[in-house]
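Asks: Sequence and predicted model, in that order:
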Amino acid sequence: MAPRRSVLYMPGANERALEKAKTLPADALILDLEDAVSPDAKEAARERVCAAIASGDYGPREVAIRINGIDTEWHDADLRAAAQAGPAAVVVPKVNSARDVMTIERALELNGAPEYTTIWAMLETPVAMLRAEEIAAASERLSVLVMGTNDLAKELHAEPAAGRAPLVAGLSLSLLAARAAGKQILDGVYNEVQDLAGFEAEATQARQFGFDGKTLIHPGQIEPCNRVFAPSDEAIAHARKVIDAFESARAKGDAVVTVDGRMVENLHVAEAQRILDLADAIAAK
């Protein structure tokens, strides 16, 4: 299990930012060639990002490259360079169909991408929400869905609202698709970088929905994000209690298991084990 609680976008054209990223406690980094890079800086950013990947200086952090979208003039060159650089993943904006995923997969193979380089598909449009299931199941190489909530809100003509009400349907469809296909899924960014209370509230909502983590646009968001998406001490203690009680009852031949007055079934044991596995994976980082 790879913890992806905090996944920070870093501008690929900014050498200072790429250097700083080596010291940040994010679980994963996305070195960005798309939104954070102006058209006249695309080629230089591509070279800089690929060199950063080749350096191996990012320690245990998972490092991905976000390339430009399929319908842009930079896409093919980005994809070739990323495949050859061999990041942990290639993040593809505005994936709208299973065909998009399969096209990316073939291009990675043709350009010599190592097997460990997976695809992270960004879901950012109404059509992507409606096709989320087919996108998530399109390839074994696709490992993560990434919500592009800013673009989705724009496409919907949505206004800011409490609890992200206009986006809940899309978030839920994408989450269902990810879980049905056995993929991880990351929530979109929170734009108000100075509003850490608001950020934490949105991250907590995402965790309650079932997201594995959240994409970030500022280093100041890393600490609250790591905390929110990590199992609490209480959750870890309860998970151990559930597993111990279940194993003890099974050894005695008891058919009914209760913990703190609640019946425990196999599904509760599986969730308890997931919590412990996640805690162990975080501790191992």
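Replies: Happy to help now that I have it.
Asks: Could you use CA atoms for every contact and neighbour count after this?
Replies: Noted.
Asks: which residues touch stretch 278-285?
Replies: Met1, Ala2, Pro3, Pro60, Ala230, Pro231, Ile236 (Cα atoms under 8 Å, 6 or more residues apart in numbering).
Asks: what about 10 Å?
Replies: 1-5, 25, 27, 59-61, 226, 229-233, 235-236, 273-277 (Cα atoms under 10 Å, 6 or more residues apart in numbering).
Asks: which SSE is the residue nearest in space to the middle of the chain in?
Replies: The centre of the chain sits closest to Leu186, judged by Cα atoms, centre = their mean, with a distance of 3.5 Å. Assessed by DSSP states H and E, Leu186 sits inside strand 184-187.
Asks: Could you name the helices and strands sitting against that strand?
Replies: strand 6-11, strand 118-123, strand 142-147, helix 168-181, helix 196-209, strand 213-216 (3 or more Cα pairs under 10 Å, 6 or more residues apart in numbering; DSSP states H and E).
Asks: how about these in JSON lines, adding distance to Val92?
Replies: Below are those laid out as JSON lines (distance: least, Cα to Cα, whole Å):
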{"stretch": "strand 6-11", "distance to Val92": "13"}
{"stretch": "strand 118-123", "distance to Val92": "5"}
{"stretch": "strand 142-147", "distance to Val92": "9"}
{"stretch": "helix 168-181", "distance to Val92": "16"}
{"stretch": "helix 196-209", "distance to Val92": "22"}
{"stretch": "strand 213-216", "distance to Val92": "14"}
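Asks: May I see the ones you listed organised as CSV, with mean neighbour count added?
Replies: CSV is the format used below for the helices and strands packed on strand 184-187 (neighbours: other Cα atoms under 10 Å):
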stretch, mean neighbour count
strand 6-11, 26
strand 118-123, 26
strand 142-147, 24
helix 168-181, 19
helix 196-209, 17
strand 213-216, 26
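Asks: quick one on the thing from earlier: please list only the buried members of the contacts of stretch 278-285.
Replies: 3-5, 25, 27, 61, 226, 229-231, 236, 273, 275-277 (16 or more other Cα atoms under 10 Å).
Asks: doesn't Ile243 make contact with Lys275?
Replies: Let me fix one detail, which is that residue 275 is Ile and not Lys. No - Ile275 is beyond contact range of Ile243, at 11.1 Å (criterion: Cα atoms under 10 Å).
Asks: Ends of stretch 218-225, what's the gap?
Replies: For stretch 218-225, the first-to-last residue distance is 11 Å (Cα to Cα, to the nearest Å).
Asks: that older thread, any residues in contact with both of Ile275 and Ile243?
Replies: Residues touching both Ile275 and Ile243 (Cα under 10 Å, 6+ apart): Val269.
Asks: Need the three-state assignment for Pro60.
Replies: Pro60 falls in the coil class when you classify it by DSSP: H, G, I helix; E, B strand; the rest coil.
Asks: Please compare the first structure with the one that follows:
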Amino acid sequence: MLDHPPSPRPPRRSLLSVPAINQRALEKCRTLACDGVIFDLEDSVAPEKKAEARENLRQLLAGAPQQKQESIIRINGLDSPFWREDLDLAMALAPDAMLIPKVERPDDLRAVQKVLDQHGANTTKIWAMMETARGVLDVAAIAASRFSVTRLDAFVIGLNDLRKETRVLPRPGRGFLTPWLMQVVLAARAYDVSVIDSVFNDFRNADEFAQECRQGREMGFDGKMLIHPAQIEPANLAFGPSPDEIAEAENIVSAFARPEAADLNVINLDGRMIERLHLEEAERLLALARSLNDKKTERS
């Protein structure tokens, strides 16, 4: 485990995946209220369209003013013939992060970091798709590689590929998948890596999507990868702090700020025993609320 508090990060409630081959979607995405955009060069782009998709991204992002959304480029797999050209493009455009598909071992990330470091891409982070059986089995080692892969910043769950590989059928509630999801969350928290829940494929099923968002928040995910703009608002609502949560956090912070609590690790708050660990969580939640409020002010 890391021996320092988790590092502050921007809100990641909603990460919209946009095919880089779809120019209309690319033009629209910057007007949306998602926290980040994942520009996809991988699964949503046919092999014969890869070069065109890269050029679309170049035209969109080269010289563009900095956006309030995070920009993430999902490159093709390291076993494909396309990843180095994707990586060259990403180094030229300097996105906030690059998303590496089907990560199965720390060496996958080290290979990408080595290229980034050699070219002086000092600000671009590495995000890892956890979407294979081997990747989930070795997720603790992959997370622990953050001591050497210093750019590693987030895990993104990919359940479509994981279901395909393991033959687990898609069912509401994701019961048989929950142990694996929690394994990724646990490894992420142990090594201060952000963790993003998987896409929900049926974007017309708003009720089940909202339920899955609530489940993801309860499981400890920071946010959700999305496939349609209609999913942004429900994800933002589910993964953002509610008014009741904010009020509770403010009460905890105020209680520990009283002079009589200065030397106490546990206090009595309205008949409940509250520890300083609850204070740390309250402060984290209030910092997230402030960040979201600042973002809302900037958009208005």
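Replies: Structure received. This is a predicted model, so every value here is computed, not measured.
Asks: excluding its backbone neighbours, what's nearest the aligned partner of the residue nearest to the centre of the first structure in the second structure?
Replies: Taking TM-score structural alignment, Leu186 of the first structure has Ile196 as its aligned residue in the second structure. In space, and not counting its chain neighbours, Ile196 of the second structure is closest to Val156: 4.7 Å by Cα to Cα, 6 or more residues apart in numbering.
Asks: hang on, the earlier thing: sort out for me which of the contacts of stretch 278-285 of the first structure are in helices.
Replies: When DSSP state H defines the helices, the subset of those inside them is Asn226, Phe229, Asp233, Ala235, Ile236, Gln273, Arg274, Ile275, Leu276, Asp277.
Asks: Nearest to Ala153 of the first structure, out of the residues you listed: which one, please.
Replies: Set against Ala153 of the first structure, the nearest of those by Cα to Cα is Phe229 (24.0 Å).
Asks: what does that closest one align to in the second structure?
Replies: Checking TM-score structural alignment: Phe229 of the first structure goes with Phe239.
Asks: residues contacting the residue nearest to that match when sequence neighbours are not counted?
Replies: Excluding its sequence neighbours, the residue lying closest to Phe239 of the second structure (Cα to Cα, 6+ apart) is Arg13, at 5.3 Å. Counting by Cα under 10 Å, 6+ apart, Arg13 of the second structure makes contact with 34-36, 196-197, 213, 217, 221-226, 232-240.
Asks: And for Met122 of the first structure?
Replies: By Cα under 10 Å, 6+ apart, the contact list for Met122 of the first structure reads 66, 69, 91-96, 128, 135, 144-149, 185-186, 188.
Asks: The second structure: which residue goes with that one?
Replies: Aligned against the second structure by TM-score structural alignment, Met122 of the first structure finds its counterpart in Met129.
Asks: on average, how far is the host helix or strand of Lys164 of the second structure from the matching bit in the first structure?
Replies: Per DSSP H and E: Lys164 of the second structure is located in helix 159-166. Following superposition, helix 159-166 of the second structure is found to deviate from the first structure by 0.8 Å on average (mean Cα distance after the TM-score superposition for the first structure).
Asks: who's in contact with that helix?
Replies: Here helix 159-166 of the second structure makes contact (Cα under 10 Å, 6+ apart) with 102, 129-136, 167-170, 174, 177, 180-181, 197-201.
Asks: Need the buried ones from these selected in PyMOL.
Replies: Per 16+ other Cα under 10 Å, the buried members of the contacts of helix 159-166 of the second structure correspond to this PyMOL selection:
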select buried, resi 102+129+130+131+132+133+135+136+177+180+181+197+198+199+200
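Asks: Check the burial of the nearest residue to Val63 of the first structure once chain neighbours are set aside by counting its neighbours.
Replies: Spatially, and ignoring its direct neighbours in sequence, Val63 of the first structure is nearest to Leu29 (4.8 Å; Cα to Cα, 6+ apart). By other Cα atoms under 10 Å, 27 other residues sit near Leu29 of the first structure.
Asks: Identify the residue of the second structure aligned to Leu29 of the first structure.
Replies: Residue correspondence to the second structure (TM-score structural alignment): Leu29 of the first structure is matched to Val37.
Asks: Next one: its match relative to Arg13 of the second structure, how far apart?
Replies: Val37 of the second structure is 11 Å from Arg13 of the second structure, by Cα to Cα.
Asks: Identify the contacts common to those two.
Replies: Listed as contacting both Val37 of the second structure and Arg13 by Cα under 10 Å, 6+ apart are Met225, Leu226.
Asks: circling back: and the residue nearest to the centre of the first structure, what is it in contact with?
Replies: 4-7, 120, 122, 144-148, 174-175, 178, 206-207, 210-215.
Asks: what are the ranges of the helices in the stretch 1-150 of the second structure?
Replies: Along the stretch 1-150 of the second structure, counting by DSSP state H, counting those that start in this stretch, helices occupy 23-29, 50-61, 83-93, 106-118, 133-137, 139-144.
Asks: what's the closest of the ones you listed to Ser44 of the second structure?
Replies: With Cα to Cα as the measure, helix 50-61 is the member of the helices of the stretch 1-150 of the second structure nearest Ser44 of the second structure (9.8 Å).
Asks: residues in the first structure aligned with the closest one?
Replies: Taking TM-score structural alignment, helix 50-61 of the second structure hits residues 42-53 over in the first structure.
Asks: That stretch vs the second structure, average offset?
Replies: Taken over the aligned residues, the distance from stretch 42-53 of the first structure to the second structure averages 1.4 Å (mean Cα distance after the TM-score superposition for the first structure).
Asks: Show me what Arg164 of the first structure aligns to in the second structure.
Replies: Per TM-score structural alignment, Arg164 of the first structure is aligned with Arg174.
Asks: and its match, what helix or strand is that in?
Replies: Using DSSP H and E, Arg174 of the second structure is not contained in any helix or strand.
Asks: quick one on the thing from earlier: who touches the match of Leu29 of the first structure in this structure?
Replies: Contact analysis of Val37 of the second structure by Cα under 10 Å, 6+ apart lists 14-18, 26, 29-30, 69-73, 225-226.
Asks: which of these lies closest to Ala92 of the second structure?
Replies: Of the contacts of Val37 of the second structure, the one sitting nearest to Ala92 of the second structure (Cα to Cα) turns out to be Ile73, at 11.9 Å.
Asks: residue contacts, the residue of the second structure positioned farthest from its centre?
Replies: What lies farthest from the middle of the second structure is Glu260; by Cα atoms, centre = their mean that is 39.6 Å. Applying Cα under 10 Å, 6+ apart, one finds that Glu260 of the second structure lies in contact with Ile267.
Asks: Give me the distance between His157 of the first structure and Leu196 of the first structure.
Replies: 26 Å.
Asks: Spatially, what comes nearest to Leu175 of the first structure if we skip its sequence neighbours?
Replies: Closest to Leu175 of the first structure by Cα to Cα, 6+ apart is Ile185, at 6.7 Å.
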